[in-house]
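Colleague: Just the structure for this:
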Amino acid sequence: MAHDPDSAHAEAEDSHKDRVREERVRDERGVGARLGGAVRETVVVLAMALTLSFVVKTFLIQAFFIPSESMQNTLLVGDRVVVSKLTPGPFELKRGDIVVFADPGDWLSPTPVTNRGAVLNGLRDAMMFVGLLPDTSEGHLIKRVIGMPGDHVQCCDAEGRLLVNGEPIEESAYLKPGVNPSDMEFDITVPSGRMWVMGDNRSDSSDSRYHDPGGTGSDGSVPLDLVVGKAVVTVWPFDRAGRLSTHEDVFSQVPDAGSNRSLGLPVREPHSS
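Modeller: As a prediction, the model looks like this:
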């Protein structure tokens, strides 16, 4: 039987087309599989990153935005600070620490929230919730700890300095230049479980002094359980980035609360041998 070259060529061409189609299908499936794998991997990585960010924000550190002038010149309006949530906790809260705390009750005036639309508002709130954006500080304040539980805090001695447990403290290292330690006199003892806080810009800080109508320290002091954490570094703007000092030397000579010296009683010096 005679061989038909045209038929053989047609069969070969059909076979080639079939192979090309099969290879194209395999390639498309491969690309789809690779794309699907990449999408799944990206989703997993994003989910892990968001979870890690939320855990870090909840238990370790959180960024806050400075909205007012009460801590000038230590902190300026618009600064971003990182707050360690390990203080108080594993690390002890001390005099001189800068702390962020929830409003103890009517310390803050209502602040208008910028409305950027439902989508952008929701995105902003979600990113703040997981810690990808600094908290706007709504409902929170930032001040410096001046007195711890049991401390006797007074304003002021003959030189205009605050006294803590009878010891005058020199605050020029952090007070805004030209501002007095306090233009309001007070004489309080910090109740148990609370702290006495003041801004570094004493002329423009609605702090413990202005929320203690009884003059005893019971109302103006802040419950320790409202403390979010200790501000440790400024991260924005870059030219102001750096560690925030607690100025431990300012309080280094302050005696413990309840000691004879803090109560104004005579102190018996030990005899030399």
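
Colleague: Please count neighbours and contacts with C-alpha atoms only from this point.
Modeller: Will do.

Colleague: Nearest spatial neighbour of the most centrally placed residue in the chain, chain-adjacent residues omitted?
Modeller: When the chain is reduced to its mean C-alpha position, the nearest residue by C-alpha atoms, centre = their mean turns out to be Val83, at 3.2 Å. The shortest distance from Val83 to any residue that is not its chain neighbour, by C-alpha to C-alpha, 6 or more residues apart in numbering, is 4.1 Å, and that residue is Ala231.

Colleague: Return the residues in contact with the one you found.
Modeller: Applying C-alpha atoms under 8 Å, 6 or more residues apart in numbering, we find Ala231 in contact with 81-84, 97-100, 244.

Colleague: Give me the residues contacting the helix or strand harbouring the residue nearest to the centre of the chain.
Modeller: Take DSSP states H and E as the rule and Val83 turns out to sit in strand 80-84. Under the criterion C-alpha under 8 Å, 6+ apart, residues 60-66, 99-100, 134, 228-237 lie in contact with strand 80-84.

Colleague: could you say what helices and strands the helix or strand following it packs with?
Modeller: Remark: after strand 80-84, the chain's next helix or strand is strand 98-102, criterion DSSP H and E. Helices and strands in packing contact with strand 98-102 are listed as strand 140-147, strand 227-236; criterion 3 or more C-alpha pairs under 8 Å, 6 or more residues apart in numbering; DSSP states H and E.

Colleague: Relative to Thr42, how far out is Thr51?
Modeller: Separation of Thr51 from Thr42 (C-alpha to C-alpha, to the nearest Å): 14 Å.

Colleague: just Gly122 next, same as before
Modeller: According to C-alpha to C-alpha, Gly122 stands 22 Å off from Thr42.

Colleague: for comparison, sequence B:
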Amino acid sequence: MTSEDRESGATSRRPVEDEVGVVAEETQKTTKDGKDKKKGSFWKELPVLVVVALVLALVIKTFVIQAFYIPSESMENTLLVNDRVLVNKLVYRVRDIERGDVVVFSGVDSWDGEVQFEEPSNPVTGFFRWVGTAFGVVPGEKDYIKRVIGVPGDTVKCCDAKGRITVNGVPLDEKGYLYPGDVPARDPFEAKVPPGRLWVMGDHRSVSLDSRLHTDDPGGGSIPIDKVIGRAFVIVWPFSRAEVIPIPSTFNQPALKAAVAAGEAAPFAAGFAGAVPVVLWWRRRRRSRR
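Modeller: Below you'll find the model as predicted:
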């Protein structure tokens, strides 16, 4: 190869090297610009994402599941102060409220709060309190959590010869959830639960301001079913106490189930009994016309 050929080859390679260099520079520049655009786009979209997340959370809270903060000792040891529970707001659309359910309900215009809170001093504080209540960070001022002992038509009484509360004459063994050292009730009472209402009690009976302490209120201490927000079904905070909240086995007694069945059959039986004489009268009337 002559010196001219070498010079020619070197010359012919230079543009290729220059081209490669230019391409590499353009590629790096494009990558950097793309990252900048992505960063800018993320920060622009972040407020929208936050708003959408809040809206979705509020929709879920309003219609499906809501977190609640436990501010008092009235449900110890099932629930402790500062526990957070999730409440199912749909369950009672597919089934009736059952004895043994732990329910959250509103006491607006009825019961006084077990824990008193100062009203927010300004709208901003009020807004943040509302948000905190909605997400279970702070307690609601008029929300209660109790265990359902009696449903409509039940007779709840204290106490039998062994000191047990009875429902329709069936004694409840409450050792599994009653606060250690507490008795089912200190003062005797007997209450017939009106239609559309519930008899509720705390598990820590000695400190719970439940149906027993509201017998002078409308409904004789019972609460309206339409004020029930939902069923507390799981503890989610603290993590060390995370667990499902079951219905105690004492409420699954066959005698109680039989009482429910009898109560449901009673209207049908009464209707049938009333229909028999009407049918007989109608037949006699038709025969007389013939």
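
Colleague: Quick TM-score on the pair, please.
Modeller: In this superposition the chains share a TM-score of 0.75, using TM-score structural alignment, normalised by the length of structure 1; 235 aligned residues with a C-alpha RMSD of 3.1 Å.

Colleague: ok now stretch 234-242 of structure 2, how far from the chain's centre?
Modeller: 14 Å (C-alpha atoms, centre = their mean, to the nearest Å).

Colleague: same deal with stretch 94-114 of structure 1?
Modeller: Computed by C-alpha atoms, centre = their mean, the separation of stretch 94-114 of structure 1 from the middle of its chain amounts to 12 Å.

Colleague: now do stretch 16-34 of structure 2
Modeller: 58 Å.

Colleague: Then stretch 167-180 of structure 1?
Modeller: Distance of stretch 167-180 of structure 1 from its chain centroid, counting by C-alpha atoms, centre = their mean, is 24 Å.

Colleague: Onto which residues of structure 2 does that stretch map?
Modeller: Aligned using TM-score structural alignment, stretch 167-180 of structure 1 spans residues 170-183 in structure 2.

Colleague: So for that stretch, what gets flagged as buried?
Modeller: Using 16 or more other C-alpha atoms under 10 Å as the test for burial, stretch 170-183 of structure 2 gives 170-174, 177-179, 183.

Colleague: again, but for stretch 68-88 of structure 1
Modeller: Residues of stretch 68-88 of structure 1 classed as buried by neighbour count (16+ other C-alpha under 10 Å): 68-72, 74-76, 79-88.

Colleague: count of neighbours near the counterpart of Ile149 of structure 2 in structure 1?
Modeller: Using TM-score structural alignment as the criterion, Ile149 of structure 2 maps onto Ile146 of structure 1. Using other C-alpha atoms under 10 Å, Ile146 of structure 1 has 23 other residues around it.

Colleague: and Ile146 of structure 1, how far is that from His152 of structure 1?
Modeller: The spacing between Ile146 of structure 1 and His152 of structure 1, counted by C-alpha to C-alpha, is 10 Å.

Colleague: shared neighbours of the two, anything?
Modeller: Val164.

Colleague: okay, the helices and strands packed on strand 98-102 of structure 1 in a markdown table with distance to Arg209 of structure 1 next?
Modeller: Putting those into a markdown table (distance: least, C-alpha to C-alpha, whole Å) gives the following:
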| stretch | distance to Arg209 of structure 1 |
| --- | --- |
| strand 140-147 | 11 |
| strand 227-236 | 18 |
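
Colleague: Can you tell me which of those is nearest to Ser205 of structure 1?
Modeller: In terms of C-alpha to C-alpha, the element of those nearest to Ser205 of structure 1 is strand 140-147, at 8.7 Å.

Colleague: Quick check: buried residues in that closest one?
Modeller: Taking 16+ other C-alpha under 10 Å as the basis for neighbour counts, the residues of strand 140-147 of structure 1 that come out buried are 140-147.

Colleague: Could you list every helix and strand in contact with that strand?
Modeller: Packed against strand 140-147 of structure 1, as judged by 3+ C-alpha pairs under 8 Å, 6+ apart, are the following elements: strand 98-102, strand 194-198.

Colleague: Look up how far Phe54 of structure 1 lies from Gly122 of structure 1.
Modeller: Distance of Gly122 of structure 1 to Phe54 of structure 1, given as C-alpha to C-alpha: 17 Å.

Colleague: now swap in Thr136 of structure 1 and tell me
Modeller: According to C-alpha to C-alpha, Thr136 of structure 1 stands 16 Å off from Phe54 of structure 1.

Colleague: These two: who's more crowded?
Modeller: For the pair Thr136 of structure 1 and Phe54, the greater number of neighbours falls to Phe54 (20 against 16), based on other C-alpha under 10 Å.

Colleague: Would you agree the more buried one falls within a helix?
Modeller: Yes - the assignment for Phe54 of structure 1 is a helix, going by DSSP: H, G, I helix; E, B strand; the rest coil.

Colleague: Let me see the contact set for it.
Modeller: Taking C-alpha under 8 Å, 6+ apart as the criterion, Phe54 of structure 1 is in contact with 129-131.

Colleague: Filter those residues down to the ones also in contact in structure 2.
Modeller: Using both residues aligned by TM-score structural alignment, their matches' C-alpha atoms under 8 Å as the contact test, the members of the contacts of Phe54 of structure 1 still in contact in structure 2 are Phe129.

Colleague: quick one: which of the contacts of Phe54 of structure 1 has the most company?
Modeller: When neighbours are counted as other C-alpha under 10 Å, the busiest of these turns out to be Gly131, with 23 neighbours.

Colleague: where's that one relative to Thr111 of structure 1, distance?
Modeller: Here the distance between Gly131 of structure 1 and Thr111 of structure 1 works out to 21 Å (C-alpha to C-alpha).

Colleague: now swap in Asp14 of structure 1 and tell me
Modeller: Going from Asp14 of structure 1 to Thr111 of structure 1 by C-alpha to C-alpha gives 75 Å.

Colleague: Could you do Leu76 of structure 1 as well?
Modeller: 18 Å.

Colleague: One more: Asp27 of structure 1?
Modeller: Relative to Thr111 of structure 1, Asp27 of structure 1 is positioned 58 Å away (criterion: C-alpha to C-alpha).

Colleague: more neighbours, the two?
Modeller: When Asp27 of structure 1 and Thr111 are compared for neighbours, Asp27 comes out ahead with 12 against 8, by other C-alpha under 10 Å.

Colleague: ok so the more buried one is a helix residue?
Modeller: Yes - the secondary structure assignment for Asp27 of structure 1 places it in a helix, going by three-state DSSP.

Colleague: now for the helix or strand where Val119 of structure 1 lies, which elements pack on it?
Modeller: Under the criterion of DSSP H and E, Val119 of structure 1 resides in helix 118-130. Packing partners of helix 118-130 of structure 1 (3+ C-alpha pairs under 8 Å, 6+ apart): helix 5-59.
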